[in-house]
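**Student:** Sharing a sequence plus its predicted fold:
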Amino acid sequence: MAEEAVVVEGLSFMDPFKGLLLTYFMPESCYDEFFLKFNFLDVPCLKIVLSKGLGIGIILGSVMVKLPQILKLLGAKSAEGLSFKSVLLELLAITGTMAYSVAKNFPFSSWGEALFLMLQTVTIGFLIQHYGKRTSTGLLFMVIYFSLLVLLLSPVTPMSVVTSMQAFNMPAIIIGRLIQASTNYSNGHTGQLSAVSVFMLFAGSLARIFTSVQETGDSLMALTYVISSTCNGIIALQVLYYWNSSPQKKKGE
């Protein structure tokens, strides 16, 4: 009777949090495992909770991940060192992942950051055009992109097209990052590239390898994040290598 009283008391204490936990962090079977059986070392449930927690953390972080880059561009009123071609290829990869995830009905926690990264990447693309004195081209770029996005997410687009886009993500990511890496190498500095954004993207793509395997079981998604992590790692290493270099220093040499 005493044990039952403890269980009932524990459950009543957890009741206000149960809906939140079941919605975002674990299935009911894991809730029972943790809070009825007090088995906090159940490996499958721990993996689920870790994956869900990482996914939510990545999504929350993605709201801010490219904000330092945007603020740096606005502050400098310059997009020197940023490649618009690289931005386009990155946007293609993000859009492919988002469309593929929506079409496959993957949980939002496994891909939600793509939505926020897309909005921030479009903003960066516009700023590159704007500070290159091509504001009208930047506006046209946004209109065309969002029109294509609506079409891509609609039922009109065949699943084969969405799958092909996701498969194309890998070469798009590789080419886009190599273009940015080549730009950095040619300039001898990383220009207005934000170190904070670069390192956050690298950390997020690493974490997504685990969450994509755990939550989707989709090998194409997992491989995409492996490639993305490798390419983001190259840019992160360049940021460290060129840490003390700047456009002003190179011009003064």
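**Tutor:** Everything's here; your move. These figures come from a predicted structure and were not determined experimentally. Numbers count the residues shown, from 1 in each chain.

**Student:** make it CA atoms for all contacts and neighbour counts henceforth
**Tutor:** OK.

**Student:** and for stretch 14-31, what are the contacting residues?
**Tutor:** 45, 48-49, 52-53 (Cα atoms under 8 Å, 6 or more residues apart in numbering).

**Student:** buried stuff in that stretch?
**Tutor:** Using 16 or more other Cα atoms under 10 Å as the test for burial, stretch 14-31 gives 18, 21, 24-26, 30-31.

**Student:** Nearest to residue 67, out of these: which one, please.
**Tutor:** residue 24 (25.6 Å; Cα to Cα).

**Student:** which SSE is residue 95 in?
**Tutor:** Take DSSP states H and E as the rule and residue 95 turns out to sit in helix 84-103.

**Student:** same check, this time on residue 32
**Tutor:** Short version: residue 32 belongs to helix 28-35, going by DSSP H and E.

**Student:** gap between the helix or strand that that helix is followed by and the chain center?
**Tutor:** Under the assignment DSSP H and E, the closest C-terminal helix or strand after helix 28-35 is helix 43-65. From the chain centre to the centre of helix 43-65 is a distance of 12 Å (Cα atoms, centre = their mean, to the nearest Å).

**Student:** Next one for the comparison:
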Amino acid sequence: MEVEMATSVMDPLKDVLLTYFMPEKCYDEFFLNFNFLHVECLKIVLSKGLGIGIILGSVLVKLPQILKLMGAKSAEGLSFNSILLELFAITGTMAYSIANNFPFSAWGEAFFLTLQTVAIGFLIQHYGGKTIKGLIFLVVYFALAAVLMSPQTPMAVVTTMQASNMPAIIFGRLIQVGTNYSNGHTGQLSAVSVFLLFAGSLARIFTTIQETGDSLMALTYVISSSCNGVIAAQVLYYWNSSPEALKKKAE
């Protein structure tokens, strides 16, 4: 009776573990052989856990940035061109991952980051007095994204787009870095969002290698981490600088 009860309790847990965290061979290693130090399985579980954590975190990662823009009713210090290049890179990763049937845990945060980045792009236009352009931007982006995600898009197109991610990420981040430098502050850039993006891109290097083995995607995250690190360093450097403080000094 006790064995049956234990089995009935473990069945739902087993289903969750096998679906999201590990293959059956690792379940057997951990829960039948009690080999909790199996290196290959530990890597798999760590990668899956990090992937799910990144996806869950990505739901809120840019929310502080959106709230900061809405609270200030200003997008000062944020570059729309940088947002466009970032969207190009994120969309390319999504299209490439879907075309290659990579697991959602390996790229799922791109979906949530896309929605939040599009919202930021619209807010930059809106608070810049260009609401109509912002609405056109939304329509055009989602139309293009729908085409790219469709099975009719040739594999060569999404592969080329993924390969183009690296220069897009570099130029996009450099534009933001240059904007911060020329302003002498980071404006309405959210420190929380910047540091979360930096941490997430670092973790993605490991999960991408572990779950997809795709060197192109892994290299993309290495470059993304480096660029995000530069912006994070600027946030720290300009921590006590703000548009208001610089205006007072000028006066």
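**Tutor:** Perfect, thanks for sending it. Since the model is a prediction, treat every value here as computed from it, not as a measurement.

**Student:** Work out the TM-score between the chains.
**Tutor:** Overlay of the two chains. TM-score (TM-score structural alignment, normalised by the length of structure 2): 0.97; 249 aligned residues with a Cα RMSD of 1.3 Å.

**Student:** ok, back up a step: for the next helix-or-strand element following the helix holding residue 95 of structure 1, packing partners?
**Tutor:** Tracing the chain past helix 84-103 of structure 1, the next element assigned as helix or strand by DSSP H and E is helix 113-131. Applying 3 or more Cα pairs under 8 Å, 6 or more residues apart in numbering; DSSP states H and E, one finds that helix 113-131 of structure 1 makes contact with helix 43-65, helix 67-76, helix 84-103, helix 135-153.

**Student:** Read off where helix 113-131 of structure 1 ends up in structure 2.
**Tutor:** Using TM-score structural alignment, helix 113-131 of structure 1 lines up with residues 109-127 of structure 2.

**Student:** Superposed on structure 1, what's the mean shift for that stretch?
**Tutor:** Once fitted to structure 1, stretch 109-127 of structure 2 is off its aligned match by 0.1 Å on average (mean Cα distance after the TM-score superposition for structure 1).

**Student:** List the contacts of that stretch.
**Tutor:** 54-56, 58-59, 61-63, 65-66, 69-70, 73-75, 78, 80, 83-84, 87, 90-91, 93-94, 131-135, 137-138.

**Student:** buried stuff in it?
**Tutor:** Applying 16+ other Cα under 10 Å to stretch 109-127 of structure 2 flags 109-114, 116-127 as buried.

**Student:** go on, stretch 141-150 of structure 1?
**Tutor:** Here stretch 141-150 of structure 1 shows 141, 145 as buried, counting by 16+ other Cα under 10 Å.

**Student:** Then stretch 43-58 of structure 1?
**Tutor:** 45, 47-56, 58.

**Student:** Greatest separation within those residues: which pair is it?
**Tutor:** Top of the distance list for the buried residues of stretch 43-58 of structure 1 (Cα to Cα): 45 and 58, 19.7 Å.

**Student:** Assess the claim that residue 50 of structure 2 and residue 205 are in contact.
**Tutor:** No - using Cα atoms under 8 Å, residue 50 of structure 2 makes no contact with residue 205, being 10.7 Å away.

**Student:** ok, the residue in structure 2 that residue 90 of structure 1 lines up against - contacts?
**Tutor:** In structure 2, residue 90 of structure 1 lines up with residue 86, judged by TM-score structural alignment. Shown in contact with residue 86 of structure 2 (Cα under 8 Å, 6+ apart): 168-169, 172.

**Student:** mind running it again at 10 Å?
**Tutor:** 80, 92, 113-114, 117-118, 165, 168-173, 224 (Cα atoms under 10 Å, 6 or more residues apart in numbering).

**Student:** Please apply the same query to residue 205 of structure 1.
**Tutor:** 58, 199, 211, 222, 224-233.

**Student:** re the thing from before, chain center to the helix holding residue 95 of structure 1: distance?
**Tutor:** Distance, centroid of helix 84-103 of structure 1 to centroid of chain: 10 Å (Cα atoms, centre = their mean).

**Student:** buried set for it?
**Tutor:** 84, 86-103.

**Student:** do the same with stretch 200-218 of structure 1
**Tutor:** For stretch 200-218 of structure 1, by 16+ other Cα under 10 Å, it's 200-202, 204-216.

**Student:** same thing with stretch 237-244 of structure 1?
**Tutor:** Neighbour-count burial for stretch 237-244 of structure 1 [16+ other Cα under 10 Å]: 238-239.

**Student:** In structure 2, which residues correspond to it?
**Tutor:** Counting by TM-score structural alignment, stretch 237-244 of structure 1 corresponds to 233-240 in structure 2.
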